[in-house]
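# Any chance you could fold what I've pasted below:
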Amino acid sequence: MMGLILSNLDVFEHGLLVSLELSGFTFALASLLGVVLAVCRISPVIPLRMLSRTYVGTLRSVPLLVLLILFVFGLPEVGLVYSLFWTAVTAMSLYWAAFFCEVVRSGVRAVPKGQIEAGRAIGLTFGQVLRFVVFPQSLRSVVQPLASLLIAVTLNSSLAAAVGVTQELTGQTQLLDQQYAQPLVTFGAAAACYVALTLLIGQTAARLERRLVVQR
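Reported below is the predicted structural model:
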């Protein structure tokens, strides 16, 4: 059992690295789009609010695996062909941006209205109020929700294996299982890797949250 794992450590390491890259790129892109969507959601411009609300409501209503399949098989039909890895990153980023938007919006709503009114009273524009007043304060209340979102992104990156991204951890584990027919051992090792990543993210978020509390 241990011999199987030790003799294939390089396979697990490669799969884990690709999973980290997949999750990292997805979270970074989803963060950028999510912030834009959140700004639109709280914007005084009604069309922007409606557009953002529609996007969030639609994407949150579609299973991630369905979206991945639509992108992998649909993009080539319209002439957009690039690697499965980046196709998965694109689909997952668009999906998780909707959830990131709601996390940011909840943090914004946690900022006392008096702070926003004070910013407006001293002549700050809408963008300046967000940049200098709202976002710095909301960051303290969204650390744990964002950590939970990152954990969800990391764990659900395994769905990429279902659409052909076999380089990531779950895909590599499936290939090992086909070779050795030892699902309990191979997938048990993969599960241990995911648990380790989850614990690491949780501990990092807790440490960051404590630091932000001290700085208040």
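# From here on, just use CA atoms for contacts and neighbour counts.
Noted.
# element containing residue 193?
Secondary structure from DSSP states H and E places residue 193 in helix 183-214.
# And that helix, what's buried?
Within helix 183-214, the residues scored as buried using 16 or more other C-alpha atoms under 10 Å are 185, 186, 187, 189, 190, 194, 197, 198, 201, 202, 205, 209.
# what do you get for stretch 99-115?
Of the residues in stretch 99-115, those buried (16+ other C-alpha under 10 Å) are 99, 100, 101, 102, 103, 104, 105, 106, 107, 108, 111.
# my read: the third one touches residue 40, true?
No. Assessed by C-alpha atoms under 8 Å, residue 101 is found out of contact with residue 40, at 9.5 Å.
# what's the burial count for residue 17?
A count of nearby residues for residue 17, using other C-alpha atoms under 10 Å, gives 15.
# element containing it, please.
Following DSSP H and E, one finds residue 17 within helix 9-41.
# now that helix, how far from the centre of its chain.
Its chain's C-alpha centre and that of helix 9-41 lie 6 Å apart, by C-alpha atoms, centre = their mean, to the nearest Å.
# one more to line up against the first:
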Amino acid sequence: MYLTNIMLDPERLERWITIAQSSLLPLLKGALYYTIPLTLISFTIGLFIAVLTALARISGVAPLKMVARVYVSIIRGTPLLVQLFIIFYGLPSIGVTIDPFPAAVIGFSLNVGAYASEIIRAAILSIPKGQWEAAYSIGMSYPQALKRIVLPQASRVSIPPLSNSFISLVKDTSLASLILVAEMFRRAQEIAATNYEFLLLYAQAGAIYWIICFGLSLVQGRIENRLDRYVAK
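Alright, predicted model coming up:
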């Protein structure tokens, strides 16, 4: 009914079109300068953390396994929003103040690291033990076997779920608006606060998120097809 009334009201429709046009560039700037960099930086750091955590989980060193397990349990067992609030709003109470963007990077990286570590750990464990034994039989050490034999195969197995994690991270970056990062959704909130067209601005931001994620899904599909052809050979 609300949209129908707008369609029947030429002045309101014209106002919507004007606001949508004027807000498009600020929203795109928010995506370009904050949403996309935040996603790329956080995922890269998180992937590094994930590999180290996965290796710790499968190692024979009990303290490392325990630390990695506790880290994964805490991150996976608490909401991402709570983690961001602790880093940005909670740490200043003990004298540790972090700017919004670095705080968001830390929060998202730790979150990605915990979830992606389980993906990587499962991928490593999916490699047949015969691969390890073959590597040892030709004189490779554990690090050499891991680097040259196991990880390349595990990476092909883990790429599809890691791609899904990357796409999810694009959407999760909207939570950074709550710790004052001027990413795309924060820009939408700021603009909507001046003209009170919350439905229009939030829908416009959602459409941009969808376009970004749809493009990434197409890239993911092409990568998976290439991997399938590689495995088939």
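# just the buried residues of stretch 99-115 of the first structure now: which is nearest residue 119 of the first structure?
The shortest approach to residue 119 of the first structure among those belongs to residue 111, at 12.2 Å (C-alpha to C-alpha).
# Residue 130 is in contact with that closest one, correct?
No. Between residue 111 of the first structure and residue 130 there is no contact under C-alpha under 8 Å: 10.6 Å.
# What residues does residue 178 of the first structure make contact with?
Applying C-alpha atoms under 8 Å, 6 or more residues apart in numbering to residue 178 of the first structure gives no contacts.
# what's the counterpart of it in the second structure?
In the second structure, the residue matched to residue 178 of the first structure (TM-score structural alignment) is residue 193.
# Could you do residue 14 of the first structure as well?
Using TM-score structural alignment, the partner of residue 14 of the first structure in the second structure is residue 29.
# Look up how far residue 36 of the second structure lies from its match.
Residue 29 of the second structure sits 10 Å away from residue 36 of the second structure, going by C-alpha to C-alpha, to the nearest Å.
# what's the closest residue to residue 96 of the first structure other than its chain neighbours in contact with, if anything?
Computed as C-alpha to C-alpha, 6 or more residues apart in numbering, the closest residue to residue 96 of the first structure that is not its neighbour in sequence is residue 30, at 5.7 Å. Taking C-alpha under 8 Å, 6+ apart as the criterion, residue 30 of the first structure is in contact with 92, 93, 94, 95, 96, 97, 100.
# wait, doesn't the fifth one sit right on residue 153?
Read it as residue 96 of the first structure. Yes. Residue 96 of the first structure lies in contact with residue 153 (C-alpha under 8 Å); the separation is 7.5 Å.
# where exactly do the helices run in the second structure?
Here the second structure has its helices, by DSSP state H, at 2-8, 10-30, 36-58, 62-77, 80-85, 100-125, 129-137, 142-145, 151-172, 184-195, 198-232.
# ok, and which of these has the densest surroundings?
Mean neighbours per residue, mean count of other C-alpha atoms under 10 Å, is largest over these for helix 100-125, with a mean of 22.
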